[in-house]
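Novice: missing the sequence, but the structure's below:
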């Protein structure tokens, strides 16, 4: 799963020739950034593995714009934020968090219905990830 893909699915495009920020620690340590990117990552994995549930792309777009604005309020430029989102290291980091989180909730890799069950539970609870999903 790719955080970049989550943003691209929401209609954002990456800036060409963006300079890489050398220190993403403030973004990594920011509770809102972490929570919302993780929630989006979870929703994306559910969307990719459960045909009955889909991403609410307009809602994801609004959340992405809001989160980008928040990151910029921390002192990062638009280009730095997008470079962070596009970073393979960060994508791998969020996958390494999201997959075990889903497994702890009952997801079994390769078993579609387990993704659907967890996704529906997230929707019912009104979690950030659940708010990004809808039933087809």
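Specialist: Received, thanks. Since we're looking at a predicted model, the values are computed, not measured.
Novice: for the rest of this, base every contact and every neighbour count on C-alpha atoms.
Specialist: Will do.
Novice: from residue 8, how far off is the residue at minimal distance from the centre of the chain?
Specialist: Compute the mean C-alpha point of the chain, and by CA atoms, centre = their mean the closest residue is residue 40, 2.6 Å away. Distance from residue 40 to residue 8, counting by CA to CA, to the nearest Å: 12 Å.
Novice: report the buried residues of the strand or helix carrying residue 65.
Specialist: Element membership for residue 65 (DSSP states H and E) is helix 57-73. Judged by neighbour count (16 or more other CA atoms under 10 Å), helix 57-73 contains these buried residues: 57, 60-61, 63-64, 67-68, 70-72.
Novice: below is an additional structure, to be compared with the one above:
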């Protein structure tokens, strides 16, 4: 679940910072729903899932992991071209992040 949430977060940052890439919103919603179902199959209750998703400290930690991932791949804050380059690379390699994005 953690890696899935990081993928969604990175894809969201790319689409917000790159004008030539948009989100595949329905695919992202299905993916998030799938993560939730997987957690339930592992025995987590809805209350536990909600608590995890709503945990501000965990959100901060996952955002930092996502930021590290993007920085390691050449993303520079406030540089749209670097976000676009990462987005195109993720789309091209058909990663989970790329599957959540669409080049315009």
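Specialist: Perfect, thanks for sending it. Not measured: the values here are computed from a predicted model.
Novice: thinking again about what came up before, for the residue nearest to the centre of the first structure, which non-adjacent residue is closest in space?
Specialist: Using CA to CA, 6 or more residues apart in numbering and skipping the chain neighbours, the partner closest in space to residue 40 of the first structure is residue 129 (5.8 Å).
Novice: sec struct for the counterpart of residue 43 of the first structure in the second structure, please.
Specialist: Using TM-score structural alignment as the criterion, the counterpart of residue 43 of the first structure in the second structure is residue 11. Of the three states, residue 11 of the second structure takes helix under DSSP: H, G, I helix; E, B strand; the rest coil.
Novice: thinking again about what came up before, the residue nearest to residue 40 of the first structure matches what in the second structure?
Specialist: Per TM-score structural alignment, residue 129 of the first structure is aligned with residue 97.
Novice: ditto for residue 69 of the first structure
Specialist: Aligned counterpart of residue 69 of the first structure in the second structure: residue 37 (TM-score structural alignment).
Novice: residue 56 of the first structure is in contact with residue 135, isn't it?
Specialist: No - in this structure residue 56 of the first structure lies outside contact range of residue 135 using CA atoms under 8 Å: 9.8 Å.
Novice: these two: which has the busier surroundings?
Specialist: A direct count of neighbours by other CA atoms under 10 Å for residue 56 of the first structure and residue 135 places residue 56 higher, at 18 against 14.
Novice: next one: the equivalent of the more buried one over in the second structure from residue 6 of the second structure, what distance?
Specialist: Under the alignment by TM-score structural alignment, residue 56 of the first structure pairs with residue 24 in the second structure. Separation of residue 24 of the second structure from residue 6 of the second structure (CA to CA) stands at 16 Å.
Novice: swap in residue 67 of the second structure?
Specialist: To residue 6 of the second structure, residue 67 of the second structure is 9 Å away according to CA to CA.
Novice: mind listing what the aligned partner of residue 82 of the second structure in the first structure touches?
Specialist: With TM-score structural alignment defining the correspondence, residue 82 of the second structure maps onto residue 114 in the first structure. By CA atoms under 8 Å, 6 or more residues apart in numbering, the residues touching residue 114 of the first structure are 106-108.
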